[in-house]
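> sharing a model that was predicted from the sequence below.
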Amino acid sequence: MLRATIKSLLARKLRLVLSGLAIVLGVMFVSSAFVLTDSLGGRFERLFQTVNQETAVQVRADSEAGAESPPLLTDADVTRLSQVDGVASASGDASAQGVVPFRARDGKAVPSSGAPQLGVGWAGGGDLLQVAEGAVPAADTEVALTRFTAEQAGVGVGDRLKVYIGPRYESREYTVTGVLEYSGGRPSLSGETMVAFTMPEAQRLFYGKTGVYGGAALTAADAISDDDLKSRVAAVVPAGFEAVTGAEIAEEQASAFKQLLTFVNWFFLGFALVALLVGMFLIFNTFNIIIAQRARELALFRALGAGWGQLTGSVLIEALVVGFVASTLGLLAGIGVAYGLQAAAGAAGLPLPEGDLVVGVTAIVVSYLLGVLMTVTAALIPAIRAASVPPIAAMREVTRPDKPMLGLTVAGSVVTGLGVAAIAAALFGAPLAAVLIGAGVLLSIVGVALLSPALTRPVAGAIGRLVAWGTAGDLGRRNALRNPRRTSVTAVALMIGVALVSTVTVIGSSLRSTVRDLVENDIGAEVMILTNSQQLPDGREGFDPARLREVDALPGVRESIAYHFSVATVNGQPQQFVSATDLGRAGPMFALEEESGTVAPSGPTEALIDTNTAGTLGLTVGETATVEGAKGGPRTYTIAGIYKSQLTAGLLLPESAVETFAGPLAMQGFVALDEGADTDAVVAGVERIMADYPLVTVGDQESFIAQQNALVDGVLAIFYVLLALAVIVAFLGIVNTLVLSIYERTRELGLLRAIGTTRRQVRGMVRVESLLIAVYGCLLGIALGVGLGASASLALRQQDLLSVVTIPYAQLAGLLVAAALAGVLAAVLPARRASRLNVLDAIAYE
């Protein structure tokens, strides 16, 4: 039986290729995710080891040090550390992030691709960093730059450079005296920018005085290990500091980066599993068709004495081989994709740390496990059906009618009803709303999949009457409806991908409409000042709110308001979002809707809170909230009012609360204009006033809408690209089903050609069949996706995260047209094969 199975496989190579393509693509996604994240993790792990290789022990502020008054080392402290037995050298460190150079050509800040933007006090680069051109800074008005920084800023030795100093919240100009390179001539380690000042200038900029350091790096004498030196240094470090080895620092940095990569990995794996799920439908349909084609062959085995287990095993072995071969090809393709993505990142100007491609054991094991397991699982039911072929089928043709679909229809209706009920319960405020929506989505997809065979004849039949013309079209329609189970399984594979795309499209459209609705109807400002924050907001990124006094002096400006944002501990609960602004003017500016109390408090210790946060914290009007920010200690505020707003949320504090934030900068600003004021002129004036702040952008309402919608579109584009894989797999399923059904209908096609059907008519018949499957699957997906997307949008609206729910009919219609065109393209190969069958060979098929 095993030999017969192997011969069957080798005799049907095309079948192997077609049935394995879906698994190849799905496994490619899985393996590329693992290989990419493992490779990036390895690159950055080596980077952190390189950066810290010259440091035996680092003395740094301990984790208990607060933002209000971070501890500093003095020259005397550094000298004392250098005298510890086993210390070869000790050097103080003065460094900070948020030191941003400006471009010479247009005065704009050098953008960050996620890498840090550093400022350091030059104390010698050791073996890691050397001077490539010019000299190191010798005066407080001079700086040196890494080559990557100089290229990004468009400056060289002798040029003037404007630099934003994050710790001082201001910009200054310096003369570039030198260009630095890392060992091996590298312009950058990982796309970071670095500006090197004299040590005294760095100390003044970062700490407000000279002779102090944020930490110290120690090297060890030859006879002592890093761990032993750490123990000795730990006994003499000043209060507020700790000693750690260079290896421990590298491990901490690598661990933090790998934690981020883990999230990225699971994100991509989610889409890979969707593609593999769609692939399972393809495998299931493929083996169903194959079993139908091999009915007499399998019956002959039964007649010769093969048992139920042998026949089932033979089909599963075939599935195992398909899964193994497809997983191997998918793994290799994934490795290629991961390599290509890293190369593309470098070509796009996003330099990565040096390193090799890492193909870990996890990537290999998971790729084979998922690919093989899902293939064998999908083939299990067809394998069981194969064993049930009666031996009599070997002697004569036996037609095995389709089983009644009543049970499947009832089950589908019940499951769909449960899904709709779960979503409805969540929308009407039942507990565990997120869980109910998730369960409702899953049940709805499964329910519609179960219902699809019963829907095939009425829905696909109606579609066929619209698009099928002439004899060939009518034959194609009848072929699609002949086996509703097969048609529905092929269509459901497409339905899943289209449903997810449609869901994302509806949510995205609602987000875009909400942005426009809020800006045009709720924001009481015509000009907005925004900060493209690179970290969790805490008042250290943005602009000086005092600059708004200059904004108020511009012609046409009626008033302006600053909006500060941070994270604090509220009533003992950490990581709560809080904001501070002029509460007396916040109501009309942010469209605060009064739920209870007042939205215009006047007392210095009064605050506002939105309805959702009030429920989470258990606060009502008149109760108090104790807020503890980064500095200044806890402050208590009385809740003066509870509000609803689409523009802001959380605890709204008076402007005096900014004193407790880590920094004094405002994250946003809103400028209201006089009637008939020149908006463009005001925007230009505000841009000049905010020119010193690299992360700040200024625009009118339309530019604000465009900016926010660009963010939405960027996120949606990622989802569309990732979901496209599932849709591609589904269309491969249509090709697969049609090609295999051509083999099944060889005699029928030969008879059609014998009685005068032309090759063109045969091709048209197959095209109609493919078109019906594609449009039917797409319509199911759109209907399901619109329902799910609208439900999710309504849930978000109940949470005040959306104000408008819209259905993008034009986009959905475009999706349907694209599916129809793809259906026609999917029929090219099967139609060509069907039209070229030799008539005599086809008639004499058996």
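On my side now, so go ahead.
> please make it C-alpha for all contacts and neighbour counts, starting now.
Will do.
> in the chain, what residue sits furthest out from the centroid?
Most distant residue from the mean C-alpha position of the chain: Met395, 57.6 Å away (CA atoms, centre = their mean).
> do you know how far it is from Ser388?
16 Å (CA to CA, to the nearest Å).
> tell me where the stretch 51-200 of the chain has helices.
Along the stretch 51-200 of the chain, the stretches classed as helices by DSSP state H, counting those that start in this stretch are 75-82, 147-153, 199-207.
> next one: the stretch 401-550 of the chain
Per DSSP H, counting those that start in this stretch, the stretch 401-550 of the chain carries helices over the ranges 406-427, 433-455, 461-467, 470-482, 484-521, 547-552.
> for the last one, buried residues please.
Going back to what we said before, that points to helix 547-552. Burial within helix 547-552, assessed by neighbour count using 16 or more other CA atoms under 10 Å, is assigned to 548, 551-552.
> ok, the first one next?
The neighbour-count check on helix 406-427 (16+ other CA under 10 Å) flags 408-409, 411-427 as buried.
> ditto for the fifth one
Judged by neighbour count (16+ other CA under 10 Å), helix 484-521 contains these buried residues: 484-519.
> residues touching the closest residue in space to Val389 that isn't next to it in sequence, list them.
Spatial nearest neighbour of Val389, chain neighbours left out: Ala299 (5.7 Å); criterion: CA to CA, 6 or more residues apart in numbering. Taking CA atoms under 8 Å, 6 or more residues apart in numbering, we find Ala299 in contact with 389-394.
> repeat that with 10 Å
Residues in contact with Ala299 (CA atoms under 10 Å, 6 or more residues apart in numbering) are 305-306, 311, 386-395.
> from Ala387, how far off is it?
Distance from Ala299 to Ala387, by CA to CA: 9 Å.
> quick check: neighbours shared by the two?
Among the neighbours of Ala299, those also in contact with Ala387 (CA under 10 Å, 6+ apart) are 306, 311.
> residues near Asp228, how many?
A total of 13 residues lie near Asp228 under the criterion other CA atoms under 10 Å.
> so it lies in a strand, does it not?
No. Going by DSSP: H, G, I helix; E, B strand; the rest coil, the assignment for Asp228 is helix, not a strand.
> adding another structure so you can compare the two:
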Amino acid sequence: MIRTALSRFRVLGLRDLRAHWVRSLVSTAVVAVAAGLLIAVLGTYGSLTGSVERLAVSIAGNADLEITGVTDSGFAATELDVVRAVPGVQAAVPMLRSTVTTGSGELQLFGVDPSIAALDSGLRDGITADPSALSTPGGVLVGSATGLRSGDTLTLDGTESTVVGTIDNAGSERINGGKFVVAPLPAAQNITNRTGQVDSIFVLDDDGADPAAVKAAINDAVAGRVAVNNTDFRADRANAALSLTRNATLMVSLISFVVAGFLVFNVMNMTIAKRRPTLALLRSIGGTRGTIVRDLLGEAALVGLIGGAVGVPIGILMGRAAIGSLPPFLLQSFDAQIEYVLPSFAIPVAVVACVAACVAASGLAAVQVYRISPIEALSVGGGETRTQRRVLFTAAAGTFGVSAVIGAWIFARSVEGQLALAAGAVFLFGVLALCIAATEPIVKCAAELPRRWGGAGRLATATIERAPRRIWATVMTIVIAVAVSVGVSGALSDLTNSATGSLSSLSRTDLYVSLQSADAVPAGDTLDPAAVEQVRRTPGVSRVVEGQWAYATIGEQFVSIQAVADGSNAVSLSALTPDVRSRVLAGDGVAISRTLGKALGISAGDFIELPTPTGIQRVEVLSLVDYLNAAGGTMAISLDSMERFFDRPGATYLEVTVDGDVSAVEASLVGELPSQFNVYTGQEALDGASGSIAQAGALAVALQWIVGLVAAVALLNTLMLSVLERRRELGVLRAMGGNRGTLARMVLAEAVSVGVVGGLLGLAIGAALQYLSTFILGASTGIQISYTLRPSVLVYGLIALLLSLLGSIPPALHAARLGIVDAIAAD
């Protein structure tokens, strides 16, 4: 049976693919681009989470648990003795982790003690091979990728150390790409000015111990002062932080398969129309409809398979390029060097998606095989099979479309969080179903438009009415491209404008001083008190307000906390009512984002048990506010409470008020402060924050334009293929007296009609999608987003019309140049 199918494919299918190689090449190319977009998205975000996971696994080794600080500033090393005393704990391995500056760039610093031998990690082998290596005063081990060798001198954040060995094994290469330094724990604490602090304790359970019981016992022992996690928690946290941008770009990339599907649908329609005599012959000699359809679907699957294979390397190149364009605020909470790591499922998923899209689109076109009788199919010509649309099918498609669109609106307005993103997909499926149900009105509009444009227009009308499926699919190609462009660009523009408005209080501060750039959240290490005093003494500085940003773990949620003081222009304060603001500053409680409140199941007036290094602190939730989510949620707390609860004195950023020339004071601070300090204006802080938000959606916008380009290519080639497949008809028209100009104008009229109808319908759907997206993005980001329909959206309609005209020029010229004899003799 398989041999017979292969023989049919070789004699019929392969022959046709070779004879119409342009058609086959175009279909494969568009499918390949769709596969490349999907691979790019999966590879980009898979690399971020994969790099974090590789680092975590390589360091943790065979550890069962990892204990970390409740914030990103670590915790007291005294917790080590508490953990070691818990029954069921076989070993507890402390580690300090930090990024240090060297003459050759930044390196990961790991501080360890002899207990590291208990871990089966990438660090252990290099250390245990020479146990005395780290006993040398000032001695450190380095990864092989640093390029350093024994005896070299290395300056780590101003502290000179001597390289006493190199760690070079398979496991170490997975640790920051081999760019790391290992120092004795006391030395690492001294280098980073964190005496008595560690960042992690890796726990190995006793053989036969119940892991859940050991974890519960440790939790009881530490009493909330530290967080007890599974060793894969960092990868989970990275995945949660990236999920919004990943899901949005994934949705846009999947739309490219819809565009590719329309092209494949058109091509398969032409293929079936062209093979009508062959199909009739197969039917007359006993071939069943099912066999013919299976052969056609097999050809489509082959196109999808080849397109997917070609698209894989394209997507890998795009993904590698995209990693460098991600905004800093998405990456700053990761302590891993980002390397390209393509998830193992990415290639199979992309190839399967290509095959599925091609087979599904071809299946819709191949249905007409069941409606071809042998005698009807023996008639020559490239027209489609004339059949009455089934009323039941139209009604079902319309009912599903209306239900899906209404359901999408209800879902977007009632569901919070990233689950609301599903409303966008439901809406597009509903719109597509409505357009399927409205095939006849859409084609009728496209046919009526050129009817009054003279003889060429009437010929275009006849052509449109003769091939309704091809015209519908071509119109829908434009509709999808325009709708996605309007919806995505408009929604991201609304998000940026609304986010900028919610962050506007940043610009009221004259200058900011932090260790982070203006486009990143000023979290991380606290500022050197001496530097803070230096800022206060700088001429022209009238006031300095200290503040902190920190990342913390509350329950299962990864939360960004802003600690504020009186006089601050912090965004988290500006969103509060005067009464709540004064209570937060007084330390009476905290304000949290609505998304965090829903995740934790709490409301205003409830109390939250806040895990801190000083134990569980029971604080009141004073208000739920629309905060822009920097992580899984946001919390505002007084600076005094932050310092007391979290044992975290100092500030991670300063708000500086200037009395006089801001530029002069800024220049003075830049010249006086150490090089690692960043000084920027309030407007630069606002521009950086809003720019980062726009940059987070840059990949989605880029994908949107690529989808538009794919649609343009699909449109061009659909028009060209339609001309090539109608050579005999065009030859007959020439023989009947039609001149070359008439044929060219006929093709142009058809393209203009398709472009106008598709552009207008796309604008309407795009405007609705943009409005829906404001609710979706609002639920995902935690802020209210204002909908603004800009006149610039008309540009997308004009672009659709222009693309139609440009796409029609080559086929129009080809139609005009057809020779009568050759055209009539065409197969």
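In hand now; what should we look at? Since this is a predicted model, take the numbers as computed values, not measurements.
> re earlier: need the buried residues of helix 547-552 of structure 1 in JSON lines (columns: distance to Gly587 of structure 1).
Output for the buried residues of helix 547-552 of structure 1, formatted as JSON lines (distance: CA to CA, whole Å):
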{"residue": "Leu548", "distance to Gly587 of structure 1": "19"}
{"residue": "Val551", "distance to Gly587 of structure 1": "21"}
{"residue": "Asp552", "distance to Gly587 of structure 1": "19"}
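> and which of those is nearest Thr581 of structure 1?
Distance to Thr581 of structure 1, by CA to CA, is smallest for Leu548 among those, at 13.0 Å.
> now do that closest one against Val459 of structure 1, distance only.
According to CA to CA, Leu548 of structure 1 stands 62 Å off from Val459 of structure 1.
> repeat for Ala275 of structure 1
Separation of Ala275 of structure 1 from Val459 of structure 1 (CA to CA): 26 Å.
> between the two, who's got more neighbours?
Of the pair Ala275 of structure 1 and Val459, Ala275 is the one with more neighbours under other CA under 10 Å, namely 30 against 15.
> how about the nearest residue to the corresponding residue of structure 2 for Gly334 of structure 1, chain neighbours excluded?
By TM-score structural alignment, Gly334 of structure 1 lines up with Val312 in structure 2. Leaving aside its chain neighbours, Val312 of structure 2 sits nearest to Gly36 (5.6 Å; criterion: CA to CA, 6+ apart).
> I figured the one you found hits Pro313, correct?
Yes. Counting by CA atoms under 10 Å, Gly36 of structure 2 touches Pro313, with 7.4 Å between them.
> for structure 1, longest helix please?
Longest helix of structure 1, by residue count under DSSP state H: helix 246-293.
> how far does that one sit from its chain's centre?
Centroid displacement of helix 246-293 of structure 1 relative to its chain, using CA atoms, centre = their mean, to the nearest Å, is 13 Å.
> please apply the same query to stretch 435-445 of structure 1.
For stretch 435-445 of structure 1, the distance to the chain centre is 22 Å (CA atoms, centre = their mean).
> check which residues of the helix or strand hosting Ala586 of structure 1 are buried.
Assessed by DSSP states H and E, Ala586 of structure 1 sits inside helix 583-590. Neighbour-count burial for helix 583-590 of structure 1 flags 583, 586-587, 589-590 (criterion: 16+ other CA under 10 Å).
> one more: stretch 211-222 of structure 2?
For stretch 211-222 of structure 2, burial by neighbour count (16+ other CA under 10 Å) applies to 211, 214-215, 217-219, 222.
> nearest to Val355 of structure 2 among those residues?
Of the buried residues of stretch 211-222 of structure 2, the one sitting nearest to Val355 of structure 2 (CA to CA) turns out to be Pro211, at 44.0 Å.
> the closest residue to that closest one other than its chain neighbours: how many residues sit nearby?
Leaving aside its chain neighbours, Pro211 of structure 2 sits nearest to Asp205 (7.0 Å; criterion: CA to CA, 6+ apart). Burial measure for Asp205 of structure 2: 20 neighbouring residues, criterion other CA under 10 Å.
> hang on, the earlier thing: of all the buried residues of helix 583-590 of structure 1, which comes closest to Ala363 of structure 1?
Phe590 (49.2 Å).
> how about that closest one, nearest residue that isn't a chain neighbour?
Ile523 (5.5 Å).
> and the one you found, how far is that from Ser645 of structure 1?
10 Å.
> for Gly419 of structure 1, same thing?
Distance, Gly419 of structure 1 to Ser645 of structure 1, by CA to CA: 31 Å.
> kindly report the same for Val698 of structure 1.
Val698 of structure 1 sits 23 Å away from Ser645 of structure 1, going by CA to CA.
> same deal with Tyr213 of structure 1?
Note on Tyr213 of structure 1: its distance to Ser645 of structure 1, by CA to CA, is 45 Å.
> and the two? Which one has more around it.
Under the criterion of other CA under 10 Å, the comparison of Tyr213 of structure 1 against Ser645 puts Tyr213 first, with 26 against 19.
> so who does the more buried one touch?
60, 71-75, 77-78, 91-95, 121, 199, 202-203, 206-207.
> if we go to 7 Å?
Residues counted as contacts of Tyr213 of structure 1 (CA atoms under 7 Å, 6 or more residues apart in numbering) are 72-74, 92-94, 203.
> turn those residues into TSV, columns for distance to Leu36 of structure 1 and neighbour count.
Formatted as TSV, the contacts of Tyr213 of structure 1 follow (distance: CA to CA, whole Å; neighbours: other CA atoms under 10 Å):
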residue	distance to Leu36 of structure 1	neighbour count
Leu72	40	20
Leu73	41	23
Thr74	44	17
Gly92	37	24
Asp93	34	24
Ala94	35	27
Gln203	40	22
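> list just the nearest of these to Ala792 of structure 1.
Nearest to Ala792 of structure 1, judged by CA to CA, of the contacts of Tyr213 of structure 1 is Ala94 at 49.4 Å.
> Ala202 is in contact with that closest one, correct?
Yes. Ala94 of structure 1 lies in contact with Ala202 (CA atoms under 7 Å); the separation is 6.3 Å.
> mutual contacts of the two, please.
Common neighbours of Ala94 of structure 1 and Ala202, using CA under 7 Å, 6+ apart, are 120-121.
> for stretch 348-359 of structure 1, measure first residue to last.
When the termini of stretch 348-359 of structure 1 are compared using CA to CA, they are 24 Å apart.
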